[in-house]
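1. model this:
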Amino acid sequence: MQQLTLNEIKEATGGEFVGAAGVELALTGITTDSRKAGDGILFVPLAGERFDGHDFIDGAFEAGSPAALTHKDDIAAPPGRAIVRVADTKRALGDIARYYKRKYNVPTASVTGSVGKTTTKDLMCAVLSERYKTLKTPNNFNNDIGVPLTIFGLEKEHEAAVIELGMNHFGEIEYLASIAEPDVAVITNIGMSHIENLGSQEGIFKAKMEIAERFTEKNTLIVNGDDKFLKTVTSDKYRVIRFGLDKSNDVYAEDIISKGLSGIEFTVVNGKDRFKAEVTLPGIHNVYNALAAVCTGMCFGLSADECAAGLRNCEYTSSRLEIIEHKGIEVINDCYNSSPSSVRAALDVQKNTSQKRRVAILGDVLEMGEFAAKAHYEMGTYVAVCGTDALVTVGENARHIAEGAAAAGMEDIVSYGDTDAAVKDIEKLVCPGDSVLVKASHGMDFYKITEAIKGM
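-> Okay, here's the model as predicted:
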C-alpha cells in the first residue's frame, strides 16, 4: 500500500479524532486482522457474527499499530496512539478504499456474473499483464471487505487493475462499483446463483447491471451476447461490446477444438480480424471466459498477439476445474463454488476423461430458495444423461440430485447427509482408474473431500 496520512483517513470517512497522535501520521497499510497489525498499519475492527474486532484493538496497539477506527463511543486511545471514530467501520473501510483508489488511480476493469467470475478475472489479468503491471483480486476477495483490501494492494508500479465484484443482494454491486470505479466492466452471464435472495433471474439480471449504473460515454460494458438476458443490453450512455459463439456478436469464437482435459483451442473473430487462441482449462464455458478477457484487452489497447499470449500463459485460481492426479485417481477439483449451470459444465468436462470410471461427488447448491428441489433434481437427470458411472450426493438438497438421477435410470448412487460422513467413506467411493468430479457450494466444505482423496 502507498502512503496515506491519518488526516486523510479522517477526511475519507467523515470521522473524528480520539487521541493525541499527529494528524500527519503516515500509514503504510490497512488491516482488518489484528494478527497483521504493526508499525504503520491502521487497524479497522469489524463486527461479525462470532467476533467483534473492537475486542482486539488493544492487541493491535500492542503489536505496534499507531491508529485504529471504531464506531463505538467507549473506546479510548492509549498514549501515543490515535482512534478515528466513524459511523460504521465496515462502511468506513469502503470509504477509505474509494479515496485511495482515486488518489492512486490506474485504469481498471471489473467483472461480475453468476458463474465464471474468478476464472474470467484470472484471464483478464493474464491478458493485461502482457503489457501492463496488473493488480488483480486475490482468491475470492469480491465482497465489501475483500474489494477494499484488494484496492489497498495498489502499489506505485501498478499500471492496471482487475477487480472482481460479487453479490447476493440488491445494491451490493452498485456499492462495490462505487469503490472500484471501473473503466471497463464485464458481466459473464445471468444464472441462478443467489436466486433465493433476488427472487428470479430477472432480479439477478437487474442486480448485475448495477455495475454500469454510474457509467458515462467514457466507459465500456462487455456482456455475453449469447445470454438471453444480457443480449438485450443497449445503452446510449456508454459503449456495449458483446461476445459469444453466435456470429451476431461483436467478438465471437469459431473453429473450436477440444483438447480433452488439457484445454481448448479456437479462433477469435473481431470484425475482419481473426487470430488463433487457446486456454489450458477444459470446457466450452471457458471459451466464453476467454472471449471476455480478449474484449477487455482490446479495450486497453492490446494487440491480438498479446491477447493470445495472455490466454495461453494464464495462471488460474485453485479449485476451479483443477486437475489433480493421485495414485491413479484423477480428481477434477471444482469445489470452490457451485450453481446448476456450472455443475452441468463440469459434468461435460468430465466426459473428456480417459479414466475407466466417472464418479461425480456433488453437494448442495446453496441459496436456491424455493427453486432448490427442482434445480437439484434436474442436475441429477443431467448426471444420468452424461453417462456418469457413479454418483455420490452430499447434503439435504443434494438428495434431489440422487432422485433425479435414479428416475433417469442411474443405479450406482450413494447419499450422505454431510461432508464429514462422505469423507469417512472416501476409500469405499473412489479407487485407482476413476475420474472424480468434486463440486458443491463453498459452504459445503468440499475441500475436505479433495484432501481426503489426496490422502489415500
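2. contacts and neighbour counts: CA atoms only from here.
-> OK.
3. OK, contacts around the residue lying farthest from the centre of the chain?
-> Computed with CA atoms, centre = their mean, the maximum C-alpha offset from the centroid of the chain is found at Pro79, amounting to 42.0 Å. The neighbourhood of Pro79, defined by CA atoms under 8 Å, 6 or more residues apart in numbering, consists of Gly19, Ala20.
4. wait, a helix at it?
-> No - with DSSP: H, G, I helix; E, B strand; the rest coil as the criterion, Pro79 is located in coil rather than a helix.
5. all helices of the stretch 351-456 of the chain, in order?
-> Read by DSSP state H, counting those that start in this stretch, the stretch 351-456 of the chain holds these helices, from start to end of the chain: 372-385, 399-407, 419-424, 426-429, 447-454.
6. mind listing what's buried along the second one?
-> When neighbours are counted by 16 or more other CA atoms under 10 Å, the buried residues of helix 399-407 are found to be Arg399, His400, Ile401, Ala402, Glu403, Gly404, Ala405, Ala406.
7. and for stretch 15-30?
-> For stretch 15-30, the neighbour count (16+ other CA under 10 Å) marks Gly15, Glu16, Phe17, Val18, Gly19, Ala21, Leu25, Ala26, Leu27, Gly29, Ile30 as buried.
8. dump these to CSV, plus distance to Phe152 and secondary structure.
-> Formatted as CSV, the buried residues of stretch 15-30 follow (distance: CA to CA, whole Å; DSSP: H, G, I helix; E, B strand; the rest coil):
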residue, distance to Phe152, secondary structure
Gly15, 20, coil
Glu16, 22, strand
Phe17, 22, strand
Val18, 24, strand
Gly19, 25, strand
Ala21, 23, coil
Leu25, 18, coil
Ala26, 15, strand
Leu27, 12, strand
Gly29, 8, strand
Ile30, 7, strand
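9. contacts for stretch 385-399?
-> 347-348, 351, 357-365, 372-373, 376, 383, 401-402, 408, 411-419, 422, 429.
10. restricted to strands, list those residues.
-> Counting by DSSP state E, the part of those found in strands is Arg357, Arg358, Val359, Ala360, Ile361, Leu362, Gly363, Ile413, Val414, Ser415, Tyr416.
11. identify, from those residues, the entry nearest to Glu49.
-> In terms of CA to CA, no member of these lies closer to Glu49 than Gly363, at 24.9 Å.
12. this one next, for a side-by-side:
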Amino acid sequence: MKNKWTATRLQSITQGILAGPPTWTATTFTHDSRQTTPGQLYVAIKGETVDGHDYVEQAFQNGAVAALVSHIPPRLPKDSPLLLVPNVENALLQIGHYVRDQLTATVIGITGSSGKTTTKDMLQLCLSQQGKTHANFRSFNSRWGVPLTLAECMGDEKYVVLEMGMSAPGEIAALTHMARPHIALITTINPAHLADLGSTENIACAKAEIFEGVPSEGVALIPGDLPETSLLLEKAKAQKIAHIFLFGEGPQCDLRLMSYTPDGTHAQVKITLQETPYTYTLNLLGKHFAMNSLAVLGAVQGAKANVPQALHTLAQFQGSDRRGQVIHLGHHISLFDESYNANPGSMKAALEAFGSHPHTGHRYLVLGDMRALGANSKKYHEGLKDLVLATQPRGVFTYGPEMKALHDQIKSSVDAHHYEDLEALITDVLDILKEKDAILVKASNAVKLNKVSDALMKKFIR
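-> So this is what the prediction gives:
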C-alpha cells in the first residue's frame, strides 16, 4: 500500500471538493497545528472547546501541504490548498475504512473502562518482537484518533493494535465497523462515564459494541470475574463469534491468573492459558497489571503469535506514561505516577498496588477528583476511605471539589489536607517529602495533577 496521500486520491475517498492547487501530496496526517511538520495534511477537528478550523493558518505556517476542512476559514489566502468535506470526522472514518480494506495484518481492538493504554502498550511490545506492528500513539483512541492511527499504516504490517475509547453509546460501534478487528478485547468494566451512561450495565453495553466488527471466525476476550461478565458474553455470542474466552481468576475462566506474588520492585505471575501453565515476571506492581498481561497473552495466542516469546518480552515492559509508572527520584524517593486518569476501579487498583510497595520511608497520597461519575460521585469518593487508610499513609493531600468528600471521611483518622489551589498543593507536597519516601499521585486527567508529578520530578531529579 505504501500510502501516498495525493489530493485526488483523498478527494476520491471522501467525495470532497478540492480548493486551491490540486497537486499536493501529504506524507502523514496531523490534528495539532502546533506540532505540524512539513509535508503533513492538517485535519481541522471541531472539539467541544476548540475548533481546529481556527488554527489552519498556523498549520500552513508550520509546513502543512493542505488542510481537511468542513468550511473555508477566514483570513486564508484564496489559493490555499484545501479538501472540503461536509463533516471532517465522517471523512476520517471513510479514510479509515479505505485503509482497513487494504490491510492484510491481524487487527486487534482493545476497549474497556481502564487499562486500555497499558494493555495496548504491552501487546504492541510483545507483537513488535514477532513482526511489524502498528498501534495508536499514546491514548489516541477517539472517534478521530483511531482513523488517524489507521491512516498511518503502510500496508506491510503483520499486526495492528487499536485502542478504542468512547464517551457515548454508538462511538465504539462506528470505530469497530471501520477497524473490523480479528480479535476484540475488553479490559474491564468500571464506574466511568456514569454522568453520561448512568450505570455499569450501560457502560458494558457500550463497550460490547466492539464485538459488532469482529468476523465470525474471530476472537473475543472478556473479563470473567465481573458482575457484567454474563452481559458481555451474551453480546459476544449475539455476534456469532466463534472463539470466545474469559480471562480472570475464577474457575470459569479459560485464561486464568493462578497466582500473583509481588517481590520488591517486580512480581512473579503464574497463569494457565486453556490449561497450559506459564510463569513469568512483571516489572510492575499491582494485580491489575497481571490481569492486563493475562489478556495480552490471550490476544497473542489468538493472533497465532509465539506465547513463550511474549512471556519473555513482558518482563521488559516498564509501564505506560502516567499510568502506574514507578519513577525512582533522587534521595531514593519513589513516585507512583497515576496522574492520567481515575475512576473507582482504577483508584482501587492503584491504592492496593501502592500499599504493597516495599519502602523504608513514609507513604503519601495525592488524590484528585474522579470526574464524570454523575449523581453518585460523592458516594464513590467517600467509598475510597478504607482503601486509603489501608495504605497506612503518613499524609493524604486531596484536591478538587469532589475529593472534599473523601477528605471529610478520613481527616479524623490520618493527617489530611484538602486544597482547591493547585499551586498551594504543589508547594506543600514538595516541602514534605524526605529521603526514601513514596508518593502516589492519581486523578482524572482534566484535574491536571500531572503538574504535581512534573514538579516532583523537577525537584528530585537524579
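13. quick one: TM-score?
-> Structural agreement between the overlaid chains, expressed as a TM-score with TM-score structural alignment, normalised by the length of the first structure, amounts to 0.92; 451 aligned residues with a CA RMSD of 2.3 Å.
14. one step back: now for the ones in strands among the contacts of stretch 385-399 of the first structure, which pair is the farthest apart?
-> Of all pairs drawn from those, the greatest distance, 20.7 Å, lies between Arg357 and Tyr416 (CA to CA).
15. distance check, Gly345 of the second structure against Leu406 of the second structure.
-> For Gly345 of the second structure, the distance to Leu406 of the second structure equals 16 Å [CA to CA, to the nearest Å].
16. please apply the same query to Ile45 of the second structure.
-> 38 Å.
17. end-to-end on stretch 31-41 of the second structure?
-> The first residue of stretch 31-41 of the second structure is 8 Å away from its last residue (CA to CA).
18. ok, now stretch 360-370 of the first structure?
-> With CA to CA as the measure, stretch 360-370 of the first structure spans 25 Å from end to end.
19. list the buried residues of it.
-> Of the residues in stretch 360-370 of the first structure, those with enough neighbours to count as buried (16+ other CA under 10 Å) are Ala360, Ile361, Leu362, Gly363, Asp364, Val365, Leu366, Glu367, Met368.
20. so who does the alignment partner in the second structure of the fourth one touch?
-> So the one you mean is Gly363 of the first structure. Aligned by TM-score structural alignment, Gly363 of the first structure pairs with Gly368 of the second structure. For Gly368 of the second structure, the contact set (CA under 8 Å, 6+ apart) comprises Thr398, Tyr399, Gly400, Glu402, Met403, Lys442, Ala443, Ser444, Val447, Leu449.
21. just the ones of those in strands?
-> Cross-referencing these with the strands (criterion: DSSP E) gives Thr398, Tyr399, Lys442 as the overlap.
22. check which helix or strand the spatially most central residue of the first structure maps to.
-> With distances taken as CA atoms, centre = their mean, Thr118 lies nearest the centre of the first structure, 3.8 Å away. Here Thr118 of the first structure sits within helix 117-128, counting by DSSP states H and E.
23. show me what that helix is packed against.
-> When contacts are defined as 3 or more CA pairs under 8 Å, 6 or more residues apart in numbering; DSSP states H and E, helix 117-128 of the first structure packs onto strand 108-112, strand 134-136, strand 160-164, helix 285-299, helix 304-312.
24. chain center to that helix, what's the gap?
-> Chain-centre distance of helix 117-128 of the first structure: 10 Å, with CA atoms, centre = their mean, to the nearest Å.
25. which bit of the second structure covers it?
-> With the alignment judged by TM-score structural alignment, the segment of the second structure matched to helix 117-128 of the first structure spans residues 116-127.
26. one more: stretch 300-314 of the first structure?
-> Following TM-score structural alignment, the partner segment of stretch 300-314 of the first structure in the second structure covers residues 303-317.
27. redo the contacts of Gly368 of the second structure as a markdown table? Include distance to Thr200 of the second structure and neighbour count.
-> Below are the contacts of Gly368 of the second structure laid out as a markdown table (distance: CA to CA, whole Å; neighbours: other CA atoms under 10 Å):
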| residue | distance to Thr200 of the second structure | neighbour count |
| --- | --- | --- |
| Thr398 | 26 | 26 |
| Tyr399 | 26 | 22 |
| Gly400 | 24 | 18 |
| Glu402 | 20 | 20 |
| Met403 | 21 | 25 |
| Lys442 | 22 | 34 |
| Ala443 | 20 | 28 |
| Ser444 | 18 | 21 |
| Val447 | 23 | 21 |
| Leu449 | 26 | 27 |
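28. quick check, nearest of those residues to Gly248 of the second structure?
-> Within these, distances to Gly248 of the second structure taken as CA to CA reach their minimum at Lys442, with 25.1 Å.
29. got the contact list for the equivalent of the closest one over in the first structure?
-> In the first structure, Lys442 of the second structure lines up with Lys439, judged by TM-score structural alignment. Listed by CA under 8 Å, 6+ apart, the contact set of Lys439 of the first structure reads Asn333, Asp334, Cys335, Tyr336, Asn337, Ser338, Val343, Ile361, Leu362, Gly363, Phe446.
30. what lines up against Asp88 of the first structure once you look at the second structure?
-> The criterion is TM-score structural alignment: under it, Asp88 of the first structure has Asn87 as its aligned partner in the second structure.
31. just checking, its match touches Ser70?
-> Yes - using CA atoms under 8 Å, Asn87 of the second structure is in contact with Ser70, at 5.7 Å.
32. okay, these two: which has more neighbours?
-> Set Asn87 of the second structure next to Ser70 and count neighbours by other CA atoms under 10 Å: Ser70 wins out with 22 against 16.
33. doesn't Pro86 make contact with that one?
-> Yes - counting by CA under 8 Å, a contact exists between Ser70 of the second structure and Pro86, whose distance comes to 5.3 Å.
34. circling back to that earlier point, nearest to Asn289 of the first structure among the buried residues of stretch 360-370 of the first structure?
-> For those, the closest approach to Asn289 of the first structure (CA to CA) belongs to Val365, at 21.7 Å.
35. for the closest residue to that closest one other than its chain neighbours, give me its contacts.
-> Nearest residue to Val365 of the first structure, sequence neighbours excluded (CA to CA, 6 or more residues apart in numbering): Ser441, at 5.1 Å. Contacts of Ser441 of the first structure were listed using CA under 8 Å, 6+ apart, and they are Cys335, Tyr336, Asn337, Ser338, Ser339, Gly363, Asp364, Val365, Leu366.
36. do you know how far Ser441 of the first structure is from Gly433 of the first structure?
-> Here the criterion is CA to CA. By it, Ser441 of the first structure lies 26 Å from Gly433 of the first structure.
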